[in-house]
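*Asks:* this one's sequence-less:
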């Protein structure tokens, strides 16, 4: 009898009828470029999920933005803001120029909202570095 693969190997496998999350507001060419990036580097829907996570964090409670410890309480696991913003940064760097510009236009308002709400502190220095790098 063949050995079954570990569950972790099947984490991102789609079920029949399950749709892949798409980046809302992206044009068809940009969506195609994002899909190729996800296929090569992450998993289908990773950029859309990261954008949703980053948006939820930025629009979330102010205590989660200002206190790094409470941030992990609200956004544990894959949905950590540093991880999500890192995926968006990697996508912006790897996508073709036009697609990267379009994704940057979707992410920039969220970054600006974060910067207006967050107080510079050592706890959020790594997240601020992600925003400073293009």
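*Replies:* Alright, I've got the coordinates. Small disclaimer: the values here were computed from a predicted structure and weren't measured.

*Asks:* okay, CA-based contacts and neighbour counts for the rest of this
*Replies:* Fine.

*Asks:* residue nearest the centroid of this protein?
*Replies:* With distances taken as CA atoms, centre = their mean, residue 50 lies nearest the centre of the chain, 2.0 Å away.

*Asks:* And the helix or strand where it lies, what's buried?
*Replies:* Counting by DSSP states H and E, the element that carries residue 50 is helix 46-59. Residues of helix 46-59 classed as buried by neighbour count (16 or more other CA atoms under 10 Å): 46, 47, 48, 49, 50, 51, 52, 53, 54, 55, 57, 58.

*Asks:* separation between the residue nearest to the centre of the chain and residue 122?
*Replies:* According to CA to CA, to the nearest Å, residue 50 stands 23 Å off from residue 122.

*Asks:* for residue 55, same thing?
*Replies:* Using CA to CA, we find residue 55 at a distance of 22 Å from residue 122.

*Asks:* Okay, one more to line up with it:
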């Protein structure tokens, strides 16, 4: 969890180029989209934690979510069933 949090935080605080999909992006989150895989893991954990602890985790994640949201735009091609950060891309 610490590694996932660190990856998410570092990625969204870093240069925008670290958030863009590369031309050779294979589409596998753990390979070419580590920041999204990290955020997926954080959300999966929050869904399994007791409510109070989940709220604390989400309060730690929220500032970085806001940064990511400000650097990205909605991708209308991605199904609404995906988590919100997976429905965005960085131009």
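*Replies:* Cool, the structure landed. Bear in mind that the values here come from a model prediction, so they are computed numbers and not experimental data.

*Asks:* related to what we said a few turns ago, per the alignment, the residue nearest to the centre of structure 1 pairs with which residue of structure 2?
*Replies:* Matched by TM-score structural alignment, residue 50 of structure 1 corresponds to residue 4 in structure 2.

*Asks:* for residue 85 of structure 1, what are its contacts?
*Replies:* 50, 51, 54, 127, 130, 131 (CA atoms under 8 Å, 6 or more residues apart in numbering).

*Asks:* Check whether the last one really touches residue 113, as I assumed.
*Replies:* No - look at residue 131 of structure 1 against residue 113 with CA atoms under 8 Å: they stay out of range, at 11.6 Å.

*Asks:* For those two, indicate the residue with more neighbours.
*Replies:* Using other CA atoms under 10 Å as the criterion, residue 131 of structure 1 and residue 113 rank with residue 131 on top: 17 against 13.

*Asks:* Okay, and that one sits in which element?
*Replies:* Using DSSP H and E, the element containing residue 131 of structure 1 is helix 125-132.

*Asks:* Could you measure from the residue mapped onto residue 59 of structure 2 from structure 1 over to residue 40 of structure 1?
*Replies:* Counting by TM-score structural alignment, residue 59 of structure 2 lines up with residue 105 in structure 1. Distance, residue 105 of structure 1 to residue 40 of structure 1, using CA to CA: 23 Å.

*Asks:* Check residue 71 of structure 1 too.
*Replies:* Using CA to CA, residue 71 of structure 1 is found at 30 Å from residue 40 of structure 1.
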